[in-house]
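K.L.:
Got a predicted model here, sequence first, then my questions.
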Amino acid sequence: MTGDAAPEPPDDQGNRNVENAVMFGFFVVLVVAGIWLLGTMADIRKVQDCAAQGRRNCATIEVPDRGR
C-alpha cells in the first residue's frame, strides 16, 4: 500500500446532494408561506381594529388602475 492513493468519496454523495436540495426547497417554501401568513394576519388585524372601534365599511376598497 502506498500513501499516494486518494480516498474515494462515499457512494451516497449523490443522494446527499439531492437531500440537501429538497431540504433547501422545503425551507424556501416554509419561509414564503410564513411571509404570506404574516401579511394576511396583518390585514385581518386592521379590519378587526376598525370594526372594534365601531366603524362601518371596514373592508378594503379596491381601486382599479387607470392605464392609458
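P.N.:
Looks like it arrived, so ask away.
K.L.:
Please make it C-alpha for all contacts and neighbour counts, starting now.
P.N.:
Fine.
K.L.:
quick one: the most centrally placed residue in the chain from Met41, how far?
P.N.:
Central residue of the chain (C-alpha atoms, centre = their mean): Val32, 1.3 Å from the mean position. Look at Val32 and Met41: by C-alpha to C-alpha, to the nearest Å, they are 14 Å apart.
K.L.:
next one: Glu8
P.N.:
Glu8 is 52 Å from Met41, where distance means C-alpha to C-alpha.
K.L.:
Got another one to weigh against that:
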Amino acid sequence: MKNQRITLPDDDHRVLQFRLRDAARLPTTEDGDAPTATILPFRRDLPQVDHLPETDGADQAPSDFRHRMLTNIAALVLTAGLVLAGIWLATSIAEMRRTQDCLLMGRHDCAVITAPR
C-alpha cells in the first residue's frame, strides 16, 4: 500500500488570538492596547468576594450531624458485610475446587466427615 500524506497549502494556516475575560485589568502598552501574549503571575490583588454569607457550622441542625453519623455507620456495616460475604465466597469456592480436584484424581476419601460428639 502506498503512503498517503495530506498536504495543506501554506496559506491555509490561521493563528487565533486568545483574549482573557478580564481584559480591562490587563496591563496596557504605551499605545493603550492590551498586550497579545502576556504571561501573568498569580494575581494577589483580585477583589475578595463579600456577598457570600459567613458560615461557622452553628446554623446546622444537630439532627443533620446525627443523620450523617447514622449514614456513615450504615455504610460501614454494608462494607463490612460485603467484605465478609466475599471472604466466605472465596473460601467456599476454594473448598469446592479442592474436593473436585480430589475426585478427579480418582480418590475416594475426599469428603470431610465430621465425627459426632
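P.N.:
Great, that's in hand. This is a predicted model, so every value here is computed, not measured.
K.L.:
still on that earlier bit, what stretch of structure 2 does the helix or strand where the residue nearest to the centre of structure 1 lies fall on?
P.N.:
Val32 of structure 1 is part of helix 13-52, with elements assigned from DSSP states H and E. On structure 2, the counterpart of helix 13-52 of structure 1 by TM-score structural alignment is residues 65-104.
K.L.:
before we move on, back to that, once aligned, what mean separation remains between the helix holding Val32 of structure 1 and structure 2?
P.N.:
Its aligned residues in structure 2 lie a mean 0.8 Å from helix 13-52 of structure 1 after superposition (mean C-alpha distance after the TM-score superposition for structure 1).
K.L.:
where's that helix relative to the chain centroid, distance-wise?
P.N.:
Distance of helix 13-52 of structure 1 from the chain centroid (C-alpha atoms, centre = their mean, to the nearest Å) equals 3 Å.
K.L.:
in that helix, what counts as buried?
P.N.:
Across helix 13-52 of structure 1, burial judged by 16 or more other C-alpha atoms under 10 Å covers no residue at all.
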